[in-house]
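> Dropping a prediction and its sequence here:
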Amino acid sequence: MDADVERDIDADVGTGVGTDVRGVPTGPAGGGIMALSLPYQVAAAVALAVVGVFVCVHLAMVFLHVAPSNTLTKRHGQAVDDWIYPEFEQNWKLFAPNPLQQNVSVEVRAEVVAGDGRRTTGWIDLTAQDAEAIRHNPLPSHTQQNELRRAVDFYLNSHSDDDRPNGTRGHLSEEYMRRIAMLRLDGLPSLDGADVRRVQLRAVTRPVPAPRWSTEKNDVTPSYRDLPWWKVTVADLPDGAARSRADAAGPSRGEAGR
C-alpha cells in the first residue's frame, strides 16, 4: 500500500472523519447526538434536560396527590391541586377492593310549548350522547368525559335526600344542571324549535351484570332518581347571558323615545 494512502487512513481514523468511495469526507464517525454539530448538540441537550425536569416534576406532583396527607401536601396542597386538576386527576377506584360495579347515566325530558300545544318529551339520554362522541375518538374533550358526572356529583353533594338545597351551593348546582340540559336540548330535531318551559333530569343506575364465566348472580334492574321539575329562565338559555345583559341595559334610545 502506498505510504501516502496509509497516512490518509491513519488521519481519518484518528480524527473520526470518514470518506466515501470518492474520497470526500462524510463527517464525524459515530451516531446520535455526537453526530450533530456543536450548536445542535447543545440544543438537543437542553431539550432533553427540560423534558427530564418536567417528567420528574409531574411524577412528584402525582405522587403527592395520591399519597397520604403529609407535611408537603399540607403546605403546598393548593399547588399540587392546581397542577393535577383537571387533566391529570387520579383516583384509586380501579384498584379498590370493590371497584365500581354500576353504570350511571343522566337523562332529561322537557315540557315544551309548540303549535300543537303543550307537551312533554320522552327521556333523552345525555350520557349516551357523550359516549357516542368519545367512542373511537383518540382525544376526547374533558367536557365530554366529565361534565355530566361532575354536575351530578355537585348536585348530590349540595342537596339532601329529599332534594332540598344546602345553601348557595345547592342553588348554584341546580342552575348548572339546568344550563347543561338546555345546551344539550338546543337545536335537537325532535324539539323542532319548540319553546322549552320546564326541564327534569334523572339519574339512572344500572348494575353491571356478572361475566358469563362467573357463577355470581346479581340483580341488574335499573334504579331511578328523579330530580324536581325546574322552570327554565332566560339565563338558562344558550344565549341567555347576552339576552340578560341586554334586558338589564334597558331599552335603546330609539325605543325609549317611542
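Okay, I see it.

> make it CA atoms for all contacts and neighbour counts henceforth
OK.

> which strands and helices sit next to the longest helix along the chain?
Criterion DSSP state H: the longest helix present in the chain is helix 38-66. Other helices and strands packing on helix 38-66, by 3 or more CA pairs under 8 Å, 6 or more residues apart in numbering; DSSP states H and E, are helix 71-84.

> Give the buried residues for the helix it packs on.
73, 77, 80-81, 83-84 (16 or more other CA atoms under 10 Å).

> which outside residues touch stretch 176-186?
Residues from elsewhere that reach stretch 176-186 (CA atoms under 8 Å, 6 or more residues apart in numbering): 108, 126, 151-152, 155, 191, 199, 230, 232, 236-238.

> Relative to the whole chain's centre, how far out is it?
Centroid separation for stretch 176-186 versus its chain: 18 Å, with CA atoms, centre = their mean, to the nearest Å.

> now stretch 85-96
12 Å.

> hmm, who's touching that stretch?
Contacts for stretch 85-96 (CA under 8 Å, 6+ apart): 62, 65-66, 99-100, 142.

> who wins for neighbours among those?
residue 65 (19 neighbours; other CA atoms under 10 Å).

> Okay, that one and residue 76: tell me how far apart.
Between residue 65 and residue 76 the computed distance is 11 Å (CA to CA, to the nearest Å).

> ok, and here's another one to check against it:
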Amino acid sequence: MDAYDKGSTARPVPGEPEPAAAVPDSLRPEGHETSDGHDTPDNHGSPVGQKHSGRIPQQHGDQQPYDGRQYDDTALAGPPLPPPAGISALSLPYQIAAALALAVVAVAACVHVGMVFLHVAPSNTVTKQHGQAIDEWIYPEFEQNWKLFAPNPLQQNIAVQVRADVRSADGDIRTTRWYDLSALDGAAIDGNLLPSHTQQNELRRAWDFFVATHDNANRPNGLRGALSEKYLRRIVVLRLDREQAGGRGAVVQQVQVRSRTTNVPPPKWSQEQVSDKPIVRVLPWWPVSEADRAAGTRPGESTGTEASAR
C-alpha cells in the first residue's frame, strides 16, 4: 500500500515523506477552504477573490484581532511643547519696545567701539576732521594709554593729596590737614576681592589727565587743560565731602592738590640705581564754585551752604 488511509494503522514506507495530516474542520480558520478543489488562502490568510473580514491576520501568537476603533494620531505626537520664553513670551507691544531698546544699545556699543578705535588709531582723515568730537567722547572717562605695555612701564608710586580752606558752621575760616586720597583708595582696595572701578582708577586717571594737559609750571598746554582741572577739582571736593573735612556743615571754599612721587626700588639682583627721595608737586589754590560743590556732594545730602543756612 503506497499510502495509509484515514484511520489506518499502516505505517509509511521508510524513506518516503510522511503525508500531511488532515486538519479537522473545527480547527480551520473562518473563510478557509480545504485543498480539495476549493479556494486557497492568499498571503494574508483570506480566500482569493473574497474581502477581508475586518480582522488583522494572526500571523504571530501575541497579536490581537483589530477591534475596528479609530485611534487619535495626536497621541503619537510626543509631549507638549514648552511655553515660549524670553522676548517671544511678551506681548507684541513689549516685543517692539524690547527690540527698539536692543537696537539702541547695539548702536551705542558700535559708536563707542568706533570712537575708541579712532582715538587709538594713527592720525588719519577722519581723526583730522572730527578729532574734537572724538576727544569729547573719550575724555576723561574712556582715555586710553599704553603705559602698561610700554618698553619702560611706569615704575613710580604717586600719591595724590589734598587740603582745603573751609568755612565752619560758626563762620570761621580754617585750613584742613592734608588728606592722602591715594592711601584711602589703597585701604579700600586692600583685601577687597571685588574692588570698584572708581576706587582703582578714578583718582589715578584724573591725575594722569591733568599731568598730560599741563606743563611743569602747572599751566595748561592745550584745549583740554581747563577740562582736566575741573575734573580733578570736583573729584577732590567729593572726597573731602566723604571725609567731612572741617566738620559737619563746613563749606569748602578752595582746595589745593599736591602729588608725592617716589620711585619703586629695583629688585635685589638688579644693579640699577634710583633715587629714593620723593618728588613733591604742589598745585595752586583752586576756588570752589557752587557747581563744584553740587557735583561733589553725594546724592541725598545737602551742601555745606544749605546746612549753614539752616
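Cool, the structure landed. These numbers come from a predicted model, not from an experiment.

> Can you point out the buried residues in the longest helix of structure 1?
58, 61-62, 64-65.

> and which of those is nearest to residue 25 of structure 1?
Residue 25 of structure 1 lies nearest to residue 58 out of these, by CA to CA, at 44.8 Å.

> Please enumerate the strands of the stretch 151-258 of structure 1.
195-207, 223-226, 230-231 (DSSP state E, counting those that start in this stretch).

> Can you redo those as a markdown table, where the extra columns are mean neighbour count and distance to residue 255 of structure 1?
Below are those laid out as a markdown table (neighbours: other CA atoms under 10 Å; distance: least, CA to CA, whole Å):
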| stretch | mean neighbour count | distance to residue 255 of structure 1 |
| --- | --- | --- |
| strand 195-207 | 19 | 26 |
| strand 223-226 | 12 | 44 |
| strand 230-231 | 16 | 30 |
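
> how far does stretch 201-216 of structure 1 stretch from start to finish?
Terminal-residue distance, stretch 201-216 of structure 1 (CA to CA): 33 Å.

> now it: how far from the chain's centre is it?
25 Å.

> Same question for stretch 242-251 of structure 1.
For stretch 242-251 of structure 1, the distance to the chain centre is 33 Å (CA atoms, centre = their mean).

> tell me which residues of that stretch are tucked away?
Neighbour counts over stretch 242-251 of structure 1 (16+ other CA under 10 Å) mark no residue as buried.

> cool, stretch 155-164 of structure 2 as well?
158-164.

> what's next to it, contact-wise?
175-183, 203, 207, 236, 245, 252-264.

> Also stretch 197-207 of structure 1?
101-113, 178, 181, 219-232.

> Then stretch 133-144 of structure 1?
Contacts for stretch 133-144 of structure 1 (CA under 8 Å, 6+ apart): 87, 130-131, 145.

> what comes up buried for that stretch?
Going by 16+ other CA under 10 Å, stretch 133-144 of structure 1 has these buried residues: residue 144.

> surely residue 173 of structure 1 meets residue 158?
Yes - at 7.4 Å, residue 173 of structure 1 and residue 158 qualify as touching, with contact defined as CA atoms under 8 Å.

> Residue 278 of structure 2 corresponds to which position in structure 1?
Counting by TM-score structural alignment, residue 278 of structure 2 corresponds to residue 223 in structure 1.

> If you could redo that for residue 115 of structure 2, that was the one I meant.
By TM-score structural alignment, residue 115 of structure 2 lines up with residue 61.

> Report the contact partners of residue 219 of structure 1.
Here residue 219 of structure 1 is in contact with 207, 209 (criterion: CA under 8 Å, 6+ apart).

> I'd like the distance between it and residue 4 of structure 1.
Distance, residue 219 of structure 1 to residue 4 of structure 1, by CA to CA: 91 Å.

> Residue 31 of structure 1 now?
Counting by CA to CA, the gap from residue 31 of structure 1 to residue 4 of structure 1 is 29 Å.

> Next: residue 192 of structure 1.
Here residue 192 of structure 1 is placed at a distance of 91 Å from residue 4 of structure 1 (CA to CA).

> Residue 105 of structure 1 now?
For residue 105 of structure 1 relative to residue 4 of structure 1 (CA to CA), the value is 83 Å.

> for residue 208 of structure 1, same thing?
82 Å.

> So for these two, which sits in the more crowded spot?
Using other CA under 10 Å, the more surrounded residue of residue 208 of structure 1 and residue 4 is residue 208, with 15 against 9.

> Could you find the counterpart of that one in structure 2?
When structure 2 is aligned by TM-score structural alignment, the residue opposite residue 208 of structure 1 is residue 264.

> How about residue 73 of structure 1?
So residue 73 of structure 1 corresponds to residue 127, using TM-score structural alignment.

> ok, so what distance separates the residue positioned nearest the centre of structure 1 from residue 173 of structure 1?
The centre of structure 1 sits closest to residue 142, judged by CA atoms, centre = their mean, with a distance of 1.4 Å. With distances taken as CA to CA, residue 142 of structure 1 is found 19 Å from residue 173 of structure 1.

> Kindly report the same for residue 37 of structure 1.
With CA to CA as the criterion, residue 37 of structure 1 and residue 173 of structure 1 are 59 Å apart.

> who's more crowded, those two?
residue 173 (21 against 11).

> residues in contact with the more buried one?
Per CA under 8 Å, 6+ apart, neighbours of residue 173 of structure 1: 151, 154-155, 158.

> what would these look like in CSV with neighbour count?
Formatted as CSV, those follow (neighbours: other CA atoms under 10 Å):
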residue, neighbour count
151, 16
154, 18
155, 24
158, 21
